[in-house]
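Q: Fold the following for me, if possible:
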Amino acid sequence: MEKEINESIQGQSLILDERQGNTKKMFIESYGCQMNFSDSEIVASILANEGYNTTQNLEEADLVLVNTCSIRDKAEQTVRKRLEQYNAVKKINPTMKVGVLGCMAERLKEKFLDEEKIVDMVVGPDAYKDIPNLLKEVEDGRDAINVILSKEETYGDIAPVRLNSNGVNAFVSITRGCDNMCTFCVVPFTRGRERSREPQSILSEIQDLWDKGYKEVTLLGQNVDSYLWYGGGLKKDFVKATEMQKATAVDFAQLLDMCATQFPKMRFRFSTSNPQDMHIEVIETMAKHHNICKYIHLPVQSGSTRILEAMNRQHTREEYMALVDKIYEIIPEISLSQDMIAGFPTETEEDHQDTLSLMEHAKYDFGFMFAYSERPGTLAARKMEDDVPEEVKKRRLNEIIALQQKLGWERTRRFLGQEVEVLIEKESKRSDAHWSGRNSQNTVVVFPKENYKPGDFVMVKVTDCTSATLIGEAVGYAERMQS
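A: Predicted coordinates for the structure are as follows:
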């Protein structure tokens, strides 16, 4: 639940330029959060070196891979339905091999091979480098599985292939795994313990993106604020580090500062943050650099301290609200977004009202809101009865959504009459005469094309808005971001 899931790209199949001499075809599609889509780019890079080009034609594929999500039951059911479709194709093309990657593979392990007879290979998130060996096992007629979670693997040595890219925005993974053990979440079990990537490998990847013309990078992790590089190893083992390692360690605020300083004409975002790990130094670093976007995704899940404790969220309602107040004090123009769960076990009407009042206090611009669904293997599933009736969950969720729509409308309207800096990303979905991009606060902005192009930073005078989109006219280039 700690991850933003873009519903518009779910199940997207990936395509990249053909590599000369590669003779085999792979079809790869992804579900879930941006980490999964980023991981698919790593897999594509590994398999390109093994003679595979991508195809968007399922029927001609030698290898079909689906990168899966376990965050909600709906995501898993979607994958199972998709496997049924693969099975129909496999009857026509019996030599086609099917592999399941990612969090669902990690959660179900060998059970996947038993339950889904079509699946030849099951690969967890830390085992992608082993795919060439697993394919050899499959080609020899054996099922293959590697779901071993690593204490070291960060894929820092693999240059991801940028798939379905607009050439403007890119994601760069900086951490893997999560130590937080929220009672509703499967991520620590499917992606392992937290470990961070070496800073220089991150900066090198960003340099490569800059050289290729990219203008915005999102630093990505299950919990970016926990980033801590001290020479390798797990975050939890930092207490055992040497004095020299501790003195030269790099935390997230320092990494963010390094990125913004080294690439002053590139824009930076990050996702996802955890309230208990967000330090004032990160907020001060954001305020210091124009090219760090003024937007934080700050999941809270509930406005009730009692429910937060049951979720093992490691902060109270009051601590979260104090953090929000501090963020607004340091960066008044900031946008915040939330994750919220309606109907967690034992949630009362009073707890629900606490959630609504916290939302009013935080004044979120956006939100990702769900009714609680029990995830097998989590502490909540093992220890807590899912005792809030479905109709109550649905009603509370609808009230949360309605309030967020009201808040979002109010927050979007604050830009009316202002000039905002926009990075042009693509053509507007509704009009081929307009560009679409986002301002620093992550709000979509559309305006007439004129002579601008994707990748340009443009100042736009906002003249109108909908509940989620700003409408305006370009008044010129954003001079301090022009390279």
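
Q: drop to CA atoms for contacts and neighbour counts, all remaining ones
A: Fine.

Q: Name the residues that touch the one helix or strand Leu65 maps to?
A: Assigned by DSSP states H and E, Leu65 belongs to strand 63-68. With contact meaning CA atoms under 8 Å, 6 or more residues apart in numbering, strand 63-68 is reached by 25-32, 36-37, 40, 58, 75-76, 79, 96-105.

Q: one more time with 7 Å
A: Contacts to strand 63-68, defined as CA atoms under 7 Å, 6 or more residues apart in numbering, come from residues 25-32, 36, 40, 96-104.

Q: Tell me the secondary structure of the residue lying closest to Glu421 once chain neighbours are set aside, please.
A: Sequence neighbours aside, Met459 is the residue nearest to Glu421 in space, at 4.6 Å (criterion: CA to CA, 6 or more residues apart in numbering). Following DSSP: H, G, I helix; E, B strand; the rest coil, the label given to Met459 is strand.

Q: Quick check, Met459 in contact with Tyr452.
A: No: judged on CA atoms under 7 Å, Met459 makes no contact with Tyr452 at a distance of 11.2 Å.

Q: Which one of these two is surrounded by more residues?
A: Met459 (21 against 15; other CA atoms under 10 Å).

Q: to compare against the first, here's another:
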Amino acid sequence: MFCGVGGLIGLSAKLPLGWDLAESPVSTMTRPLQRVLGAAGLLRWRTYSCHGACVSPRQPVHGEAKRNGRPEGLGARLAAGPTLRDFLRDAGLALCFIPVYLETYGCQMNVSDTEIAWSILQRSGYLRTRRLEDADVILLVTCSIREKAEQTVWKRLRHLTALKSKRLPSQAPLRIGVLGCMAERLKEEILHRERLVDIVAGPDAYRDLPRLLAVAESGQQAANILLSLDETYADILPVHGGVSAISAFVSIQRGCDNMCSYCIVPFTRGRERSRPVASILREVQMLSDQGVREVTLLGQNVNSYRDTSEAQFSSAAPPTCLSSGFSTVYKAKRGGLRFAHLLERVSEIDPEMRIRFTSPHPKDFPDEVLRLIRERPNICRQLHLPVQSGSTLRAPWGVSLSSDFIAGFCGETEEDHQQTVSLLREVRYSAGFLFAYSMRQKTRAFHRLEDDVPAEVKQQRLAELIAVFREEAAQVNAAALGSTQLVLVEGPSKRSDSELCGRSDGNIKVIFPNRLPLEFGAGPSSKQTLGSSSTPDPFGSRSPACQAGIGSSEVTGADVV
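A: Alright, predicted model coming up:
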């Protein structure tokens, strides 16, 4: 109903149970008021769960006089319309009730970034929808690590632009945004040459999303791709997958100082910076309280973590000592609390919670970290490392290894390729991510090397690497048959409701008969003996590779996991 509230127009409404506020008549009815009066700084919009909404008068800002219980000069302000100052001050409040759809591409860090972006938007009153057709704002969190990843996003943007052009006059305009690494790398092309989107926000600009979207609401394009030298989101708790989630990502470090020849990450993510230990511990404790059973600590170079947020930390650690054979472009930082300290503190929060971390770099693997992995039962014995260190890795038996591989890099000879094949056979990785090389602008390779390996040769070499990887991984997993593994149950298997799916300590997918009580559900751990005589084989004549988790369903394009 409409009523007078402090001399202003107010609205309150109750929705029937089960209605989605983003799809309700209230949303359509209030949007004109929201855009006009909200942008003028006169109203503050609030939502109550999913069942009601109201508009209340904005409290006067400091120094703003009041007369007869309302801001002075209200009639004049309404007649004159909003000023730029009003617009910028309360732009974030003017966009409530607008449903937003988030779509994520790329690595685990992008998944974490999506959760951070949604946390910021949620604070500004947005509503998240899981249905693309219901959204008034569509945001793509993008990846630039390979050309194929960018091509996928370009194709998606053209599809979304076509949807935008089909909007009915009675519908709100559709706003499209590109977030993440591709936004930073291709801002000009995305905004001006192709003109496919309304906003562009780099990995360090998510705090600015409400303002950028407010600018886009006025019909203008908006961008912020500034990279920070400090940790940008230390005080923001991401909105994780949901109350029933059994695993979660926790971002602890951003950026990379390694400047590898073929890698675009330092240019899209910036210099290394870390969250304070206290901030990370609070988030992990919150996840434990919510029943999350597995946490993965994330960073572009996760084990280079260094907390220098407090003065007393400046001399808390000795100077960085790199592993033998490595050098860096940037001078190593001094002091601070290092990754071993953080990993130990996190593992103490909940002894029943599994701890993983990715992606580490071999140059930053001190013995303290390896000892922790050996001594703490809840720190998983699984390492993901750049392939260059595979033959000299200081890892004990029983550790599962994974890595990244590229086929057909600049100047790669057949001998180079066979060395990679030999490495795959020698190390016998349990999981891997294999790709054909694609040139990335700004990298050292782009400026100094030639992309001279023909595309067909790249694909042939990639196919051989995948075949060898599968062969060796099948043998590694077959060797696990008969062993008892602690498996974190993720839920029903995609192949059959009579089977459950989970992951072992080494992050190997395990599928086993569903003999758990109905109330057991996903999340608790279950000890399973792989292929033993005491456990009937649910796979019949299927290969041991499938039983241990390496099946054809595990390959997406050239990604092999």
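
Q: TM-score of the superposition?
A: Overlay of the two chains. TM-score (TM-score structural alignment, normalised by the length of structure 1): 0.84; 426 aligned residues with a CA RMSD of 2.1 Å.

Q: sorry, back to before: inside strands: which ones of the contacts of strand 63-68 of structure 1?
A: Those of those mapping onto strands are 25-30, 97-102, per DSSP state E.

Q: Matching Gln405 of structure 1 against structure 2, which residue comes up?
A: Using TM-score structural alignment, the equivalent of Gln405 of structure 1 in structure 2 is Arg470.

Q: and the angle from the helix or strand encompassing Gln77 of structure 1 to strand 24-30?
A: Secondary structure from DSSP H and E places Gln77 of structure 1 in helix 73-92. Going by axes from the mean of the first three to the mean of the last three CA atoms, to 10 degrees, helix 73-92 of structure 1 is angled at 160 degrees with respect to strand 24-30.

Q: isn't Gly156 of structure 1 right next to Leu203, touching?
A: No: between Gly156 of structure 1 and Leu203 there is no contact under CA under 7 Å: 10.7 Å.

Q: Settle it for me: which of these two has more neighbours?
A: Gly156 (20 against 17).

Q: Map the more buried one onto structure 2.
A: Under the alignment by TM-score structural alignment, Gly156 of structure 1 pairs with Ala234 in structure 2.

Q: In structure 2, what range does the strand holding Leu65 of structure 1 match?
A: The alignment of strand 63-68 of structure 1 onto structure 2 (TM-score structural alignment) spans residues 137-142.

Q: Now the matching stretch on structure 1. Mean distance?
A: Stretch 137-142 of structure 2 differs from its equivalent in structure 1 by a mean of 0.7 Å after superposition (mean CA distance after the TM-score superposition for structure 1).

Q: Report the distance from that stretch to the chain centre.
A: Relative to its parent chain, stretch 137-142 of structure 2 has a centroid offset of 13 Å by CA atoms, centre = their mean, to the nearest Å.

Q: ok, and the closest non-adjacent residue to the spatially most central residue of structure 2?
A: The centre of structure 2 sits closest to Val111, judged by CA atoms, centre = their mean, with a distance of 1.9 Å. Excluding its sequence neighbours, the residue lying closest to Val111 of structure 2 (CA to CA, 6+ apart) is Thr104, at 6.4 Å.

Q: Aligned to that neighbour, what sits in structure 1?
A: In structure 1, the residue matched to Thr104 of structure 2 (TM-score structural alignment) is Ser30.

Q: Not counting the helix ranked longest in structure 1 itself, show me its contacts.
A: Ordering each helix of structure 1 by length in residues (DSSP state H) puts helix 390-413 first. Defining contact as CA under 7 Å, 6+ apart, one finds that helix 390-413 of structure 1 is touched by 342-343, 356, 363-367, 369-371, 465, 467-468.

Q: Top of the residues you listed by number of neighbours, please.
A: Neighbour tally across the contacts of helix 390-413 of structure 1 (other CA under 10 Å): the maximum, 29 neighbours, falls on Gly343.

Q: Please enumerate the helices of the stretch 401-550 of structure 2.
A: Ranges of helices in the stretch 401-550 of structure 2, per DSSP state H, counting those that start in this stretch, are 414-427, 444-448, 455-478, 544-547.

Q: Now tabulate the ones you listed in CSV and tack on distance to Ile246 of structure 2.
A: Shown next, in CSV, are the helices of the stretch 401-550 of structure 2 (distance: least, CA to CA, whole Å):
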stretch, distance to Ile246 of structure 2
helix 414-427, 31
helix 444-448, 41
helix 455-478, 25
helix 544-547, 23
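
Q: if you compare those helices, which one is most tucked away?
A: Per residue and on average, the most neighbours among those fall to helix 544-547, with a mean of 21 (mean count of other CA atoms under 10 Å).

Q: which of the ones in strands among the contacts of strand 63-68 of structure 1 sit farthest apart?
A: Greatest spatial distance in those: Lys25 and Gly102, 20.5 Å, computed using CA to CA.

Q: These two: which is more packed in?
A: A count of neighbours by other CA under 10 Å puts Gly102 above the other of Lys25 of structure 1 and Gly102, at 29 against 23.

Q: Please tell me how far the aligned partner of that one in structure 2 sits from Lys458 of structure 2.
A: Matched to structure 2 by TM-score structural alignment, Gly102 of structure 1 sits across from Gly180. The gap separating Gly180 of structure 2 from Lys458 of structure 2 is 28 Å, by CA to CA, to the nearest Å.

Q: for Arg167 of structure 2, same thing?
A: 43 Å.

Q: likewise Arg158 of structure 2?
A: To Lys458 of structure 2, Arg158 of structure 2 is 28 Å away according to CA to CA.

Q: in the stretch 51-200 of structure 1, which spans are strands?
A: For the stretch 51-200 of structure 1, the strands defined by DSSP state E, counting those that start in this stretch occupy 52-54, 63-68, 97-102, 121-123, 144-146, 169-173, 175-176, 195-196.

Q: Just send those back as a markdown table, with distance to Thr242 of structure 1 too.
A: Putting the strands of the stretch 51-200 of structure 1 into a markdown table (distance: least, CA to CA, whole Å) gives the following:
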| stretch | distance to Thr242 of structure 1 |
| --- | --- |
| strand 52-54 | 44 |
| strand 63-68 | 38 |
| strand 97-102 | 34 |
| strand 121-123 | 35 |
| strand 144-146 | 33 |
| strand 169-173 | 26 |
| strand 175-176 | 21 |
| strand 195-196 | 17 |
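
Q: And the ones you listed: which comes nearest Pro389 of structure 1?
A: Using CA to CA, the nearest of the strands of the stretch 51-200 of structure 1 to Pro389 of structure 1 is strand 63-68, at 28.7 Å.
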